[in-house]
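> Provided below for reference: sequence and predicted model.
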Amino acid sequence: MLRYNLESSDMNKIFKLFLLLNLIISYSNKTISQNIVEEYEQRKNDSIRIGIGEKDFLPFIQSGYTLMLPTSKDIKGVLVFLEDSGYDKKNKNSKQIYDQASEKNFAVLSVSNEIPFDFYFSKKSARSSHIIINQVFKKYNLPNENIFFIGVGLSGHRVMKHIEFMKEDNYGFQLNIQGIVVCNAVLDWASEWYKFDREKRNQRNNLWEPTFATYMLETHLNGTPKNNPDGYYDFSAYSYFDEKNENIKFYTSYAVRAYIEPAIKYWLKKHLKTMYDNNSPDMVGLLAELELAGNEKTELIVLQPEDNESQKKNPDSTWDAINKNELIDWINNQSE
């Protein structure tokens, strides 16, 4: 009887070791199926003003890129993120889709320029990112096909402005963009200014972001939507208040998927915000205008409360909750 128990115990140990070995091998295979490289310049010893106070400055960040290459030499396409090397920690959002992209033979490129929380107020920002993208494509011989831009929160706005600026100027190197994915992004800056203005009047929530954002908008767009609405319309990919919405033309030929998480009850109870004080109207409006312009390749994904268990509700938490397997399948289906 004792001998039987010992043999049974040994068998259990062997079985557990076998399972552990399989897990290690599986993890190793997944790890070695990717090659991650990065190259960032030394941070410039300078800063930008973000407010009227003596200490209202933010230091510059590192410009550069992080690139995930699948081991397959037959790379099908490239997913491009315009992430901030500071706040976004170089590849905070893009790395969440590395495994899925690698399995479908997509490379993932995250690019940052030197300006923290960059709004892309000028073409200089887009040119800086474009130069890095061009260099990476040449250095690693990436295919200029099946290019998808993906943007979360502010980086979603960067994606839209980057595409607009690149289309306006006749650069020698142009990406063959197949689609755009935006997640909980600000697109209507006229509406956004009014949201921030309401926040500052009510003074019920943390006012750092409203104060910072309104200062940046009013400084770089020469006023407010009240006295310079055209400046805000031109800066927005879409605006509810803009009767022309001329920037829509830059995106009509692409497959566009938008992820929103209204979380209306959360914002009402936690922050006393209305159903208009989130980014959902921006992206629904964008898709509506695209369809009015004849784009039949749009799709809206709405995350319900049961889809996201996070206690925080913001663009990052929305992106965290997205089904990346389903997303990469959509990207793959849109590819040529």
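The structure has been received and is ready for your questions.
> contacts, neighbours, all on C-alpha from now
Will do.
> Tell me which stretches of the chain form helices.
For the chain, the helices identified by DSSP state H occupy 2-32, 98-103, 123-139, 154-168, 189-202, 208-220, 229-235, 264-271, 280-292, 315-321, 324-334, in order along the chain.
> Show me the one of those that comes nearest Ser112.
Set against Ser112 and scored by Cα to Cα, those come closest in helix 123-139, at 6.7 Å.
> in the closest one, what's buried?
125-130, 132-133, 136 (16 or more other Cα atoms under 10 Å).
> Which strands and helices lie in contact with it?
Applying 3 or more Cα pairs under 8 Å, 6 or more residues apart in numbering; DSSP states H and E, we find helix 123-139 packed against strand 106-112, helix 154-168.
> can you put the ones you listed in TSV and add mean neighbour count and distance to Tyr65?
Output for these, formatted as TSV (neighbours: other Cα atoms under 10 Å; distance: least, Cα to Cα, whole Å):
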stretch	mean neighbour count	distance to Tyr65
strand 106-112	27	4
helix 154-168	22	15
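> structure B:
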Amino acid sequence: MRIAFMGTPEFAVPTLDALLAAGHEVAAVYSQPPRPAGRGKALRPSPVQARAEAAGIEVRTPLSLRGAEEQEAFAALSLDVAVVAAYGLILPQPILDGPRHGCLNVHGSILPRWRGAAPIQRAILAGDEKTGITIMGMERGLDTGPMYAVRETEIGGKTAGELTEELAAIGAALMTHVLDDLPAYTPVPQPEDGVTYAAKIEKHEARLDFSRSAAEVERQVRAFNPTPGAFFEYQSERIRVLTAEVQDLSGAPGRALDHGLSIACGEGSIAPSLVQRAGRGVMTAAELLRGFAIPAGVKLG
């Protein structure tokens, strides 16, 4: 099939690779424009742009698709379908209507649960037992389109990074499966019940809230690993927590309960196991405490 691929982050790269491996004709790749990154703030192309350029595919990085010129350029591709995976731009109706079979999206949840920007993190924060990938036909509403295929996976104790990598692989395989027999598919409308919205993650949410139960705090840790990184502060220094375990110890929320960095929560306690100080590498809690004492009884937050 003749396809335009539209995606930006690492999550989208496996789907692009799968399309190429399956022999589809990728006429063009659309991605967010390069952004300043690193200490020098040099412009860095997105992972999708870098992968497409390495494969010799034309890459387009418009700031918007609302202009007539961009829409005409898209229409001129004469596409069978557009495949979208975490692109990051709103697709106006002329773009949605352009390809012969419309635009198909790789969405990181079991729709209609967690429509929106951050479905993976929100599923972890909510304590969902499972999530998955939905291949969805795109329309003007926010992730409201009909479903072509769904595949589930258990969340368990996975971090957002681990779950994102797993779902990216599932999404790539599921999208190519759908494209193999696309004209035969009859998409199913989403159920009207069970709709939830996955709002964009704000940086302030990554501060650990020890007034919550230990189970909820541990989910914060997993949901914000690797970004933006769950943290607490002590002596004006921010300590990132990458992994933590739930414990049964109790005390005033936010208080260090011992010299091993057990921290009381609203119910139970947590014990960070992998942490990181600003400008330092990842270390165990024991390694942190050897050079940065956090005595029992101090308030953390």
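That came through fine. This structure is a prediction, so every number in the text was calculated from the model and none was measured.
> Can you pull the TM-score for these?
Counting by TM-score structural alignment, normalised by the length of structure 2, the TM-score of this superposition works out to 0.32. Behind it: 155 aligned residues with a Cα RMSD of 6.0 Å.
> Can you lay out the buried residues of helix 123-139 of structure 1 as JSON lines showing distance to Thr214 of structure 1?
Compiled in JSON lines, the buried residues of helix 123-139 of structure 1 are given as follows (distance: Cα to Cα, whole Å):
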{"residue": "Ser125", "distance to Thr214 of structure 1": "20"}
{"residue": "Ala126", "distance to Thr214 of structure 1": "22"}
{"residue": "Arg127", "distance to Thr214 of structure 1": "25"}
{"residue": "Ser128", "distance to Thr214 of structure 1": "25"}
{"residue": "Ser129", "distance to Thr214 of structure 1": "25"}
{"residue": "His130", "distance to Thr214 of structure 1": "27"}
{"residue": "Ile132", "distance to Thr214 of structure 1": "29"}
{"residue": "Ile133", "distance to Thr214 of structure 1": "30"}
{"residue": "Val136", "distance to Thr214 of structure 1": "35"}
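> re the thing from before, with distance to Gln100 of structure 1 as added columns, please give the helices and strands packed on helix 123-139 of structure 1 in JSON lines.
What follows is those, written out as JSON lines (distance: least, Cα to Cα, whole Å):
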{"stretch": "strand 106-112", "distance to Gln100 of structure 1": "9"}
{"stretch": "helix 154-168", "distance to Gln100 of structure 1": "21"}
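> For Val78 of structure 1, find the nearest of these.
Nearest to Val78 of structure 1, of all those, is strand 106-112, at 4.7 Å by Cα to Cα.
> For that closest one, name the packing helices and strands.
Under the contact definition 3+ Cα pairs under 8 Å, 6+ apart, strand 106-112 of structure 1 sits against strand 64-70, strand 77-81, helix 98-103, helix 123-139.
> rewinding a little: for the helices of structure 1, which one sits closest to Phe57 of structure 1?
Set against Phe57 of structure 1 and scored by Cα to Cα, these come closest in helix 208-220, at 10.3 Å.
> With adjacent residues omitted, what lies nearest to Thr284 of structure 2?
Leu274 (4.6 Å; Cα to Cα, 6 or more residues apart in numbering).
> ok, now which ones touch the one you found?
Contact partners of Leu274 of structure 2, counting by Cα atoms under 8 Å, 6 or more residues apart in numbering, are 241-244, 282-285.
> re the thing from before, can you say which of the helices and strands packed on strand 106-112 of structure 1 is nearest to Lys30 of structure 1?
Closest approach to Lys30 of structure 1 among these is made by helix 98-103 (7.3 Å; Cα to Cα).
> now what about that closest one, what contacts it?
The set of residues external to helix 98-103 of structure 1 that reach it, using Cα under 8 Å, 6+ apart, is 30, 33-34, 68-71, 107-108, 324-325, 328.
> Reformat those residues into a markdown table and put distance to Asp10 of structure 1 next to each item.
Formatted as a markdown table, these follow (distance: Cα to Cα, whole Å):
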| residue | distance to Asp10 of structure 1 |
| --- | --- |
| Lys30 | 30 |
| Ser33 | 34 |
| Gln34 | 37 |
| Met68 | 42 |
| Leu69 | 43 |
| Pro70 | 40 |
| Thr71 | 39 |
| Ala107 | 45 |
| Val108 | 45 |
| Lys324 | 40 |
| Asn325 | 39 |
| Ile328 | 43 |
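> of those residues, closest to Leu23 of structure 1?
Distance ranking of these against Leu23 of structure 1, using Cα to Cα, places Lys30 first at 10.6 Å.
> Number of residues surrounding the closest residue to the closest one other than its chain neighbours?
Using Cα to Cα, 6+ apart and skipping residues adjacent in sequence, the residue nearest Lys30 of structure 1 is Asp99, 7.3 Å away. The tally of other residues near Asp99 of structure 1 (other Cα atoms under 10 Å) stands at 20.
> do you know how far Asp99 of structure 1 is from Pro315 of structure 1?
If you measure Asp99 of structure 1 against Pro315 of structure 1 using Cα to Cα, to the nearest Å, the figure is 21 Å.
> Also Gly179 of structure 1?
As judged by Cα to Cα, Gly179 of structure 1 and Pro315 of structure 1 stand 20 Å apart.
> these two touch, right, Phe149 of structure 1 and Val108?
No - distance between Phe149 of structure 1 and Val108: 10.0 Å, which falls outside the contact criterion (Cα atoms under 8 Å).
> Report whether the expected contact of Phe235 of structure 1 with Phe165 is present.
No - no contact is recorded between Phe235 of structure 1 and Phe165 when judged using Cα under 8 Å, the distance being 11.0 Å.
> which helices and strands does the strand or helix carrying Pro94 of structure 2 pack with?
Under the criterion of DSSP states H and E, Pro94 of structure 2 resides in helix 93-97. Contact here means 3+ Cα pairs under 8 Å, 6+ apart; on that basis helix 93-97 of structure 2 packs against helix 68-75.
> Would you mark the buried spots in the helix it packs on?
For helix 68-75 of structure 2, burial by neighbour count (16+ other Cα under 10 Å) applies to 70-71, 74.
> State the next helix or strand along the chain beyond it.
From helix 68-75 of structure 2 onward toward the C-terminus, using DSSP H and E, the following helix or strand is strand 81-85.
> Quick one: list the elements packing against that next one.
Where contact means 3+ Cα pairs under 8 Å, 6+ apart, strand 81-85 of structure 2 is packed against strand 2-7, strand 103-107.
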